[in-house]
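# Sequence and predicted model, in that order:
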Amino acid sequence: MKKQSVQFVKSAILSTVLSAALFMTAQASDKASKEAAAKVDVKYTGNQDDQISFSVKFNNPEGKNFTLLVLDEYGESLFKRNYNDVKFEKKFKLPKDEVSRLTFLIQRGKEVYRERFDVNVTSQSLEQVVVSKS
């Protein structure tokens, strides 16, 4: 009976240690994905003169080389350039009639950060008529 009790206690301790290790691993990967999301910030900043504009910010504290790509809806490259800035910021202006989906990619080694935007342009014309009785 004593051997069974010792065996039970050993297996209970082992299962507790394994459960704690799995929980800590899940927390670490969640933290890593939040950190990756915080490094890249792509925002639509408005339109003017038939062009839409976007702002791309990327925190690169190690100063490693990275590639910034902007792709159209067909996966064709509209822009591609390598950088190594620690605090990177770039603004893009594109003709609003020529794009319907944009993908911003930042590749740094094996890491890939992706932001995708669907661009729907609607134009409205407003005609105002004022009639007054004379």
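Happy to help now that I have it.

# only C-alpha atoms for contact and neighbour calcs from this point on.
Noted.

# which stretches of the chain form helices?
Read by DSSP state H, the chain holds these helices, from start to end of the chain: 2-39.

# For K43, which residues are in contact?
By C-alpha atoms under 8 Å, 6 or more residues apart in numbering, the contact set of K43 is 54-56.

# count of residues packed around the residue lying closest to D85 once chain neighbours are set aside?
Of all residues not flanking D85 in the chain, G63 sits nearest, at 5.8 Å (C-alpha to C-alpha, 6 or more residues apart in numbering). Residues lying near G63 (other C-alpha atoms under 10 Å) number 13.

# Of all the residues in stretch 67-77, which ones are buried?
68-72 (16 or more other C-alpha atoms under 10 Å).

# Just the closest of these to M1, please.
L68 (66.7 Å; C-alpha to C-alpha).

# Distance of the closest one relative to G75?
According to C-alpha to C-alpha, to the nearest Å, L68 stands 14 Å off from G75.

# what do you get for F117?
Distance of F117 to G75, computed by C-alpha to C-alpha: 13 Å.

# that older thread, can I get the buried residues of stretch 67-77 in CSV including distance to K39?
What follows is the buried residues of stretch 67-77, written out as CSV (distance: C-alpha to C-alpha, whole Å):
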residue, distance to K39
L68, 14
L69, 16
V70, 17
L71, 20
D72, 23
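
# this is the comparison structure:
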Amino acid sequence: MKKQSRYSVKTILHSKFGITALVLIIMTQAVTAQTRAVAVVEPLAGTATVKHIGNPAGSIVFQVQYDNPSGDKFTLIIKDNDDAVLFQDMYTGKKFDKKFQLPQGQADKLKFIIRGTRNNHLQTFEVNTNTRVIEEIVVKRVS
């Protein structure tokens, strides 16, 4: 007659194979839990962009665009490097597109802050406004 063997859970866990299998099962569960947590995250309500347009006559011009699909009120604040408010106003609308002309040399850094009043949505942009002038002189022998 053949001898039947029984393996208990304790015997399997004490073997190298059992420990490896247990570690793999635990790691699989951890990865699955992380994947589920990432899938729950929702995208931001609106997206904003701040672009440098140019420097006409001693000033700096920036274009601020904000997609606000819900059309809720939002506040736009522009601050300098000392956190002094240079501009603040409240807007509504689904598509915001506005240009701001600021004096050049007034601040080295500017902050553009867009804050939703209803959903507490916040986007902040920091702009470094340092200006460098490169002077190049070339001496060329003609004859």
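Thanks, I have it. Here the structure is a predicted model, which means the values were calculated and not measured.

# Now, the contacts of K43 of structure 1 that are in strands?
54-56 (DSSP state E).

# Wasn't I12 of structure 2 part of a helix?
Yes. Counting by DSSP: H, G, I helix; E, B strand; the rest coil, I12 of structure 2 falls inside a helix.

# my guess is it contacts A21, does it?
No. At 9.6 Å, I12 of structure 2 does not count as touching A21 under the criterion of C-alpha atoms under 8 Å.

# related to what we said a few turns ago, which of the buried residues of stretch 67-77 of structure 1 sits closest to P95 of structure 1?
Closest to P95 of structure 1, out of all of the buried residues of stretch 67-77 of structure 1 and judged by C-alpha to C-alpha, is D72, at 12.0 Å.

# And the closest one, what's its match in structure 2?
Using TM-score structural alignment as the criterion, the counterpart of D72 of structure 1 in structure 2 is D80.

# Please report how far the counterpart of F112 of structure 2 in structure 1 lies from S15 of structure 1.
Using TM-score structural alignment, the partner of F112 of structure 2 in structure 1 is F104. F104 of structure 1 sits at a distance of 44 Å from S15 of structure 1 (criterion: C-alpha to C-alpha).

# For these two, indicate the residue with more neighbours.
Higher neighbour count among F104 of structure 1 and S15: F104, with 18 against 12, using other C-alpha under 10 Å.

# residues in contact with the closest residue to that one other than its chain neighbours?
Distances taken as C-alpha to C-alpha, 6+ apart put V70 closest to F104 of structure 1, at 4.7 Å, once the chain neighbours are dropped. Applying C-alpha under 8 Å, 6+ apart to V70 of structure 1 gives the contacts 77-80, 102-105.

# thinking again about what came up before, can I get the buried part of the ones in strands among the contacts of K43 of structure 1 as one PyMOL selection?
Remark: buried members of these, expressed as a PyMOL selection using 16+ other C-alpha under 10 Å:
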select buried, resi 54+56
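
# Tell me where structure 2 has strands.
For structure 2, strands defined by DSSP E occupy the ranges 48-54, 59-67, 74-79, 85-91, 95-103, 109-116, 122-128.

# chain center to the last one: distance?
Read it as strand 122-128 of structure 2. Offset of strand 122-128 of structure 2 from its chain centre (C-alpha atoms, centre = their mean, to the nearest Å): 10 Å.

# Structure 1: matching residues for that strand?
The aligned range for strand 122-128 of structure 2 in structure 1 is 112-118, by TM-score structural alignment.

# Fine, thanks again, bye for now.
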